[in-house]
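[1] let me see the structure of the following:
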Amino acid sequence: MMSSRIISSVLVDRIQEEPFIKPIDIVKDFKQNYGLDISYHTAWYAKNLAKSEVHGDESSSYSQLVWYRDALMSSNRGSHCVLECDPKTSRFRRLFICYGACIEGFRWCRPLLFIDVTGLESKHKGQLIGATGKNGNQGSFPFAFAIVDLENEENWSWFFENLAKVLTPQGRTITFISDHNKGLTEAVSNMFPTSHHAFCLQHLKQNLLSKYPSTYGKFFRDHIVDLFLKCAYAPTKAAFEVNMRNLKHEGGAPVMTFLEDLPKESWSYAYFKGNRYGEMCNNASESFNSWIFELRALPICQMVDGIRSKLKKMMAEWSRKAEQWCSVLCPMMERTLNERLMVGRNWNVSRCSASVYDVQAEICVKVDLANRLCSCHEWQIKGFPCVHALFAIQKDSSCIHEYTDDHFKSSYFRCSYAFSISPIPDIKNVMHEGSEDVIMPPLTKKRRGRPRTKMPKSVGEV
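    As a prediction, this is how the structure comes out:
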């Protein structure tokens, strides 16, 4: 029987490529490639030895955070980095990082932040909270992240307290989009009293479906969700109320229970008081979670630097691409507007006054170019001209770019990626002296049963 140490020497290269490889797959590979039978326990222990060989010891990685924080703050001016430990036990509690380049770059992105949390897969577990924006080309703009020992109300308040320290000087009203989480919702209202908080529609759909077991039948359940979506996307309060009456009438008691603690100001177009630019789902955060997926199994210091490295590479890559753009608008926005112009070639557009037009489409809509308004309400909701407005702009012989929000323009995009993230010296070459910097890993309690294969629902979700 081969020992775990010998097996780990074979696995070193494999661990670098596949940090999430399962012990059972290691057992199968050794049987197939070498004709050797090894036990699951041996494969599991060999995998951990190989991980320590590649990435270092997970427990000692927490003590490296003190050096890393100081190196980050000195090499990346304007960054905000906070590290906290339990003063009695010296155990790690939480870490917040927002790079100076992200702070400056976010000024040129839409005032939107998508908030989500994902579990870590390292030995000592923990939760990673991410705040992600969106650039003018509809891509994700990672803004800030934090690693906490637990997802609870105290850590949510701490996270938004640090967000406030970097966002308040910008003087912008931020719209937050997240799942329906009680602790998160309270933290947003406490730390950002003038901001608006929108709930992710995808999460709400799933929660609504959970109110109706499979015995109701797929057709009925889908019909209820469709009625709910009509309420969410209704552009006016009158349309919302009509759809809401239909939803309550056909949904009965389950939908009434679902709507009890769900303020309509947080999920419907018609009643939302802020500007969410048509963003109804927390897709930017999901993109960030996928982006860091392979880093979640690394020791904490290596994981944090891995995120920094990916951010540095991404910002440099987008900066190079943006310099080659010739159009006033970002490519994605220009393509969207061009596609819209192909929809209504035979529409009749007539001028009512200096800046007001009637557009005879499927229905007659009124477009006010001076105030950037359309009676279909899509222009106001999304921040760029709807198809009716585009034809009115053409009739007016005006430039489409002048009526599109600046955040969708190439100049703003280039500014958002004009700042670079500086490298940090290799942690392996740094000698640590003194016991005052020793940080113990957080205590983790092993869950009973089989490990989870799906993300658990956040606190407050059904």
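
[2] C-alpha only now, for contacts and for neighbours.
    Noted.

[3] quick one: secondary structure of residue 145?
    strand (DSSP: H, G, I helix; E, B strand; the rest coil).

[4] pretty sure it sits against residue 127.
    No. Contact criterion Cα atoms under 8 Å: residue 145 and residue 127 do not qualify, at 10.4 Å.

[5] if I look at residue 39, how far off is residue 178?
    43 Å (Cα to Cα, to the nearest Å).

[6] oops, could you answer that again for residue 280 instead?
    Taking Cα to Cα, one finds residue 280 at 10 Å from residue 178.

[7] which residues do those two both contact?
    Common neighbours of residue 280 and residue 178, using Cα atoms under 8 Å, 6 or more residues apart in numbering, are 198, 199, 200.

[8] can you tell me how far the residue nearest to residue 78 when sequence neighbours are not counted sits from residue 212?
    With Cα to Cα, 6 or more residues apart in numbering as the criterion, residue 78 has its nearest non-adjacent residue at 4.5 Å, and that residue is residue 100. Per Cα to Cα, residue 100 is found 47 Å from residue 212.

[9] for residue 3, same thing?
    Residue 3 is 53 Å from residue 212, by Cα to Cα.

[10] of the two, who's got more company?
    residue 212 (17 against 12; other Cα atoms under 10 Å).

[11] and residue 280 and residue 178? Which one has more around it.
    For residue 280 and residue 178, the more surrounded residue by other Cα under 10 Å is residue 178, and the numbers stand at 24 against 19.

[12] need the helices for the stretch 201-350 of the chain, in chain order.
    201-210, 218-233, 237-259, 283-291, 300-323, 331-341 (DSSP state H, counting those that start in this stretch).

[13] how about a markdown table for those helices, with distance to residue 88 added?
    Output for the helices of the stretch 201-350 of the chain, formatted as a markdown table (distance: least, Cα to Cα, whole Å):
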| stretch | distance to residue 88 |
| --- | --- |
| helix 201-210 | 39 |
| helix 218-233 | 49 |
| helix 237-259 | 43 |
| helix 283-291 | 33 |
| helix 300-323 | 21 |
| helix 331-341 | 52 |
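
[14] how about this one, so we can line them up?
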Amino acid sequence: MLLGTTSVAIQNNLIKEVQVLPMVVEGADIDDAIMVDYGSEDDFEDVAIENKIIKDPLHKGIAEHQLYSLKCVDTRCAWCFRSSSLHDSEIFKRMLSQRHATSVTIAKMVKNKYVNLKSTYTPAEIMDDMRNQYGIRMNYKKAYRSREKALEMLRGSPPKSYRKLLVFLYMVNKKNPGSFTTLHKIANGHFLYAFVALSASIRGWKYCMPTVVVDGTFLKSSYAGTMLCATVLNAAGKILPLAYAIVDSENDASWDWSFRKLKQAYGERHNMYIVSDWHDSILKKASNVYPDVPHYNFIYHVWNNVKGRFKRDHERLKPIFFAMANAYTRADFDHLMEDMDNIDDRVRGYQFDVSYEKWSIAHSTVNRSMVMTLNIAGP
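    As a prediction, the model looks like this:
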């Protein structure tokens, strides 16, 4: 490019003599910009056409008194070229296009931050980094969109992922023969529940302790939902996931469906029992699907309820309660109960209503092991 006071050369094409002032003009390659100004709107149009900035009939010009604008006639094209009069003279000076840091551009810049699944790179941090490193200022909404697009670039979009659910279940069975998978849809054909139990877990079940721990955790995605889990401990005390289900929420219908699929995949075992928190749907549906299987609660959840009801003395009650829960003889249990009565005699009535065998080792009818104090199904 040659710049002078009377002429300028662009891509070996000589523009007629015009006064030249700094201006950005983009050629055939949208990423390459040159600095030039044109003396009049006629010069502006001629140069634009000669250098393939516009091409008839795809692009058209709109002339105004102090503004010359070129834009694509195709409504799907966002291309735009504008030039305005300089101080109401015949000289037009303007940017061909203004470069903006769009959310897509920023997403490409920050997507590597999300390669690690445990990354917590927040929109607020995106705003700070863009301002400090590149001088780009943006609002929170734009930073959030950039984050979502970066995640989509790396992991795909939730709608596309859910459309592949049937393919995923098919591949699970193909690569893991003997697995148990099922999908439940509602009347309009939309996915509602999905259940997966891998063949390795089904084979390993008979070598594990018959203590099935169930729990649920909400999903952080565009469609929300809940994941229900069932886990056990093997002979070495290691966690073995039995199955998981994706459902709409923790409710009677979802737990009933999940327990029935769990029973269908694993059946029942001698001395088997279920451990969970105090969710009403779990308590009701576990007893319906497994009427002969005892159901127990985590000691920690029982304690949270005691703490919530008797807040004033909970610090004094806590060591006594956990000692009672872990006592191996009923004599020790009764002795500790008397100590608790001395602090607040109302606690005895509440614990009796809960039922001692639900949380006390001394009153348990099965060997509950350490899963009573540790939620192995937790997120």
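
[15] what would you report as the TM-score here?
    Scored against TM-score structural alignment, normalised by the length of the second structure, the superposed chains reach a TM-score of 0.69; 279 aligned residues with a Cα RMSD of 2.0 Å.

[16] and the shared contacts of residue 280 and residue 178 of the first structure, which of them are buried?
    198, 199, 200 (16 or more other Cα atoms under 10 Å).

[17] which of these fall in strands?
    With strands defined by DSSP state E, the entries of these inside them are 198, 199.

[18] so which of the buried ones among the shared contacts of residue 280 and residue 178 of the first structure comes closest to residue 13 of the first structure?
    Nearest to residue 13 of the first structure among these: residue 200, at 40.0 Å, using Cα to Cα.

[19] counterpart of the closest one over in the second structure?
    Counting by TM-score structural alignment, residue 200 of the first structure lines up with residue 298 in the second structure.

[20] list the buried residues in stretch 314-321 of the second structure.
    314, 317, 318, 321.

[21] that one vs the first structure, mean deviation?
    On superposition with the first structure, the average gap between stretch 314-321 of the second structure and its aligned counterparts reaches 1.7 Å (mean Cα distance after the TM-score superposition for the first structure).

[22] what does that stretch correspond to over in the first structure?
    Stretch 314-321 of the second structure maps onto residues 221-228 of the first structure, going by TM-score structural alignment.

[23] ok, now stretch 135-147 of the second structure?
    Under TM-score structural alignment, the match for stretch 135-147 of the second structure is residues 35-47.

[24] and stretch 194-202 of the second structure, by the same measure?
    Residue span in the first structure matched to stretch 194-202 of the second structure, by TM-score structural alignment: 95-103.

[25] what does residue 388 of the first structure align to in the second structure?
    Checking with TM-score structural alignment, residue 388 of the first structure has no match.

[26] list the contacts for the residue nearest the centre of the first structure?
    Centroid-nearest residue in the first structure: residue 285, 1.5 Å away (criterion: Cα atoms, centre = their mean). Residues near residue 285 of the first structure by Cα under 8 Å, 6+ apart: 114, 115, 116, 130, 131, 132.

[27] from the residues you listed, which ones fall inside strands?
    Filtering the contacts of residue 285 of the first structure for strands - DSSP E - leaves 114, 115, 116, 130, 131, 132.

[28] neighbours around residue 105 of the first structure, how many?
    23.

[29] surely it meets residue 319?
    No. The criterion here is Cα under 8 Å, and residue 105 of the first structure misses it with residue 319 at 11.2 Å.

[30] distance of residue 131 of the second structure relative to residue 297 of the second structure?
    51 Å.

[31] again, but for residue 288 of the second structure
    Distance of residue 288 of the second structure to residue 297 of the second structure, computed by Cα to Cα: 17 Å.

[32] surely residue 149 of the second structure touches residue 106?
    No. Contact status for residue 149 of the second structure versus residue 106: not in contact, 9.0 Å apart, counting by Cα under 8 Å.

[33] mind listing what the residue nearest to residue 78 of the first structure touches?
    Counting by Cα under 8 Å, 6+ apart, residue 100 of the first structure has contacts 76, 77, 78, 79, 80, 421.

[34] narrow the residues you listed to those that are buried.
    76, 78, 79, 80, 421.

[35] quick one: which two of the residues you listed are the most distant?
    80 and 421 (13.0 Å).

[36] need the residues touching each of those two.
    With Cα under 8 Å, 6+ apart, residue 80 of the first structure and residue 421 have common neighbours 99, 100.

[37] how long is the match of stretch 194-202 of the second structure end to end?
    17 Å.

[38] and residue 231 of the second structure, how many residues sit next to it?
    22.

[39] no, scratch that, I was asking about residue 200 of the second structure
    By other Cα under 10 Å, the residues close to residue 200 of the second structure number 15.

[40] residue 250 of the second structure now?
    20.

[41] three-state assignment of the corresponding residue of the first structure for it?
    With TM-score structural alignment as the criterion, residue 250 of the second structure lines up with residue 151 in the first structure. Three-state call for residue 151 of the first structure (three-state DSSP): coil.

[42] quick check: residue 151 of the first structure touching residue 127?
    Yes. Contact criterion Cα under 8 Å: residue 151 of the first structure and residue 127 qualify, at 6.6 Å.

[43] so what's in contact with those two at the same time?
    Common neighbours of residue 151 of the first structure and residue 127 (Cα under 8 Å, 6+ apart) do not exist.

[44] thought residue 84 of the second structure was touching residue 70?
    No. Here residue 84 of the second structure does not reach residue 70: they are 11.6 Å apart, not a contact under Cα under 8 Å.

[45] aligned partner of residue 141 of the first structure in the second structure?
    Checking TM-score structural alignment: residue 141 of the first structure goes with residue 240.

[46] tell me who's in contact with residue 259 of the second structure.
    285, 286, 289.

[47] go again with 7 Å.
    286, 289 (Cα atoms under 7 Å, 6 or more residues apart in numbering).

[48] sec struct for the residue mapped onto it from the first structure, please.
    The alignment partner of residue 259 of the second structure in the first structure, by TM-score structural alignment, is residue 160. At residue 160 of the first structure the chain is in helix, as set by three-state DSSP.

[49] what residue of the first structure matches up with residue 174 of the second structure?
    Per TM-score structural alignment, residue 174 of the second structure is aligned with residue 74.

[50] check which helix or strand its match maps to.
    helix 64-75 (DSSP states H and E).

[51] and for the corresponding residue of the second structure for residue 122 of the first structure, the neighbour number?
    Alignment note (TM-score structural alignment): residue 122 of the first structure maps to residue 221 of the second structure. Counted with other Cα under 10 Å, the neighbours of residue 221 of the second structure add up to 8.

[52] now residue 221 of the second structure: how far from residue 162 of the second structure?
    12 Å.

[53] now do residue 103 of the second structure
    Residue 103 of the second structure is 25 Å from residue 162 of the second structure, by Cα to Cα.
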